[in-house]
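# my questions concern the predicted model and sequence given below.
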Amino acid sequence: MKRILVIGGSRYFGKTLVTKARDAGDEVTVLNRGSSTPPPGVGRLVADRDDEEGLRAALSGRDFDVVVDQVCYTPLQAAVARRVFAGRTGRYVMTSTMEVYDPATLPAGPSLPARPPRPAGTSLPAAPVTEESLDPARLPPASAVPAASPHAAYAEGKRQAEAVFLREPAFPYVAVRTAHVLGGGLAEFTGRLAHYVRRIGAGTPVEVHEAPYGTSFIHHHEMAGFLQWTAEQTFTGPVNAASHGAPDVIALCEAVAGQAGRRPRYRTVPAGAAASPFSFDRPYAMDNGRASALGFRFGRVADWLPGAIAETLHAAA
């Protein structure tokens, strides 16, 4: 049995993580601002993670075998956590994102050179990116992101948060770089799968690039299971979490169309232009080899995607 603190854990796959760990016999505590009540059998601490003194007060006299941080978005939040949890935990698992690899949001520098988009009309293969491709600790502490967009800010915030934990280690640390998480019907709060269900069902064109790259996905239950498994392990450093397979946006649309009973319509946009979610004009898939070699058995996107689509169709009906 482990004593596990989940920071966040009040929605989507965080809720599933909490119940999985509880049902496995771990002593689970959730820390949030009090906006939701944890399930039965789960402890609760109320604090704002951005309030360092308040966080210290909430944790007074408490320590944990593992902290799973679901809601660390900025280097300031990471710095507070690093100071507060030093000496309080034997392992720290931060939920990061595959967006940290996105060449469209990377600042100039040697850490991960941006690969140019492939020429229109071609289907050149792109090798899935490995953890070693990005070392956040090598990024400037206050690197600038040219594209002032929510996506770029989110990606850079996660990179810089990872860097804080890596530059001055205070405890064994893991950054779980999650693929795009799907499933759960309308509980999938980003609404990206619902976007396709609505558009294809209504006959509205889906905006795609001429030669979109494939990308990585993971089911929300698998994501919760991966985090629970990671909490029980001893490895450190970044690790990619993605189901096997990397469909592109056309394959995704075809899968939706197969259940919606209506052929998708497309509108092609040029490279660099905004398109529908999961249409990428640049390499955007992750290699899951490290986690697989460590012993985690990923599922296949092709096996769970039809169920996730059916769930979303039913919820949207």
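Arrived safely.
# okay, CA-based contacts and neighbour counts for the rest of this
OK.
# which strands and helices lie in contact with the strand or helix carrying residue 305?
Taking DSSP states H and E as the criterion, residue 305 maps to helix 301-316. With contacts taken as 3 or more C-alpha pairs under 8 Å, 6 or more residues apart in numbering; DSSP states H and E, helix 301-316 sits against helix 192-202, strand 217-219, helix 249-260.
# looking at this, residue 207 is in a helix?
No: assessed with DSSP: H, G, I helix; E, B strand; the rest coil, residue 207 is strand; it does not lie in a helix.
# who's in contact with it?
Contact analysis of residue 207 by C-alpha atoms under 8 Å, 6 or more residues apart in numbering lists 266, 267, 268, 269, 275, 276.
# out of those, which end up buried?
Among those, the ones that count as buried by 16 or more other C-alpha atoms under 10 Å are 266, 269, 275, 276.
# among those residues, which one sits closest to residue 15?
Ranked by distance to residue 15 (C-alpha to C-alpha), these are led by residue 276 at 28.0 Å.
# put this next to the previous one:
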Amino acid sequence: MKKVLVLGGSRYFGRGAVERLRDAGLDVTVLNRGSAPAPSGVIHLIADRDDEAGLKAALGSRSFDVVLDQVCYTPLQAGIARRVIRADRYVMTSTIEVYDQIRTDAPMAESLVSRSPVDAGLPWHDENFLEAHYGEGKRQAETVFADGDASFASVRVAHVLGGDDFTGRLRHYVERLDAGDAVEIHAEPRPSTFIHAREIADFLAWATQADFTGPVNAGSHGELSALDLTAAISAEPRFEVVERDTSPFSFDRYAVMDTSRATGLGFSFSSTTDWLGEAIEDVRKA
């Protein structure tokens, strides 16, 4: 039986991925800070991944066939994981934000961002710095793992909607538009790539059991802009054009990922039209 370690996995689509791996018959261990109970039927270890000694103590002599790392945001965290965790394969949940410096009018392939210089001296422990440099932190973490001994893959996840979404980004649109208020957008909002929480949980479980290496983009077919989102929510949406502090998912650059590598590897994505209405209604019901 394949032994899998999931770092994080206590909420949202990470929890869904844990449940899918468990239901597939894998021997699953979840390691996190214990803020929420792990799903039933898995081993639950409690440790702070930023505490190298504590992480080493929690894992003991355990080794794994594969790791799914849901909560790696910096090269420092990646370095600790490389030094402490023994595994043959490592899958890191990355983000569409690794492309935040790319300016293009074509869907973004994985090769546009391959390696990023690693700077462990940056203030990665500062929450404000980390939030402002989210994409850079993920880029550098990818590089650290890619330089390790384990077989490595990174899943660059599109913007996630639906399910038990704690981010409040879609809720921002639904609540404002349902109240007749305006949403703040760029003068010409550009589209991006999205995926349902259910589907990215499926994808992460699939990627954990696969054997490909390198980065792979994960997103549903059918790009969406802020205008598309508002049109799906309200028949008479109201807008306010601003230069900064726009609503979530309003982009001034083309931010669509090319998902042909994932489909070529055998994963079939849904289309955003299959689930967008459901995601909106889930917000209204919550």
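Sure thing, it's come through. Quick caveat: nothing in here was measured; it's all calculated off a predicted structure.
# TM-score for this pair?
The TM-score (TM-score structural alignment, normalised by the length of structure 2) is 0.94; 282 aligned residues with a C-alpha RMSD of 1.8 Å.
# could you dump the contacts of residue 207 of structure 1 into TSV and include secondary structure and distance to residue 62 of structure 1?
Supplementary listing: the contacts of residue 207 of structure 1 in TSV, determined by DSSP: H, G, I helix; E, B strand; the rest coil; distance: C-alpha to C-alpha, whole Å:
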residue	secondary structure	distance to residue 62 of structure 1
266	strand	55
267	strand	55
268	strand	55
269	strand	53
275	coil	47
276	coil	45
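# nearest to residue 228 of structure 1, of those?
Minimum distance to residue 228 of structure 1 across those is 31.7 Å, recorded for residue 276 (C-alpha to C-alpha).
# what does the closest one correspond to in structure 2?
Alignment note: residue 276 of structure 1 maps to residue 247 in structure 2; criterion TM-score structural alignment.
# please name the residues that touch its match.
Shown in contact with residue 247 of structure 2 (C-alpha under 8 Å, 6+ apart): 172, 173, 183, 184, 185.
# list the buried ones in the helix holding residue 305 of structure 1?
301, 305, 306, 308, 309, 310, 311, 312, 313.
# what segments of structure 2 are strands?
Secondary structure of structure 2 by DSSP state E: the strands cover 3-7, 27-32, 43-46, 64-69, 87-95, 151-157, 159-161, 182-185, 194-196, 214-218, 238-241.
# show me what the longest one is packed against.
Packing partners of strand 87-95 of structure 2 (3+ C-alpha pairs under 8 Å, 6+ apart): strand 64-69, helix 134-146, strand 151-157, helix 197-209.
# change it to 7 Å
The helices and strands touching strand 87-95 of structure 2, judged by 3 or more C-alpha pairs under 7 Å, 6 or more residues apart in numbering; DSSP states H and E, are strand 64-69, strand 151-157.
# now distance to residue 268 of structure 2 too, for these, in TSV please.
Putting these into TSV (distance: least, C-alpha to C-alpha, whole Å) gives the following:
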stretch	distance to residue 268 of structure 2
strand 64-69	21
strand 151-157	15
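# compare those strands and report which one is nearest to residue 208 of structure 2.
Once these are compared by C-alpha to C-alpha, strand 64-69 is nearest, at 6.4 Å.
# and that closest one with strand 87-95, angle?
If you take axes from the mean of the first three to the mean of the last three C-alpha atoms, to 10 degrees, strand 64-69 of structure 2 sits at 10 degrees to strand 87-95.
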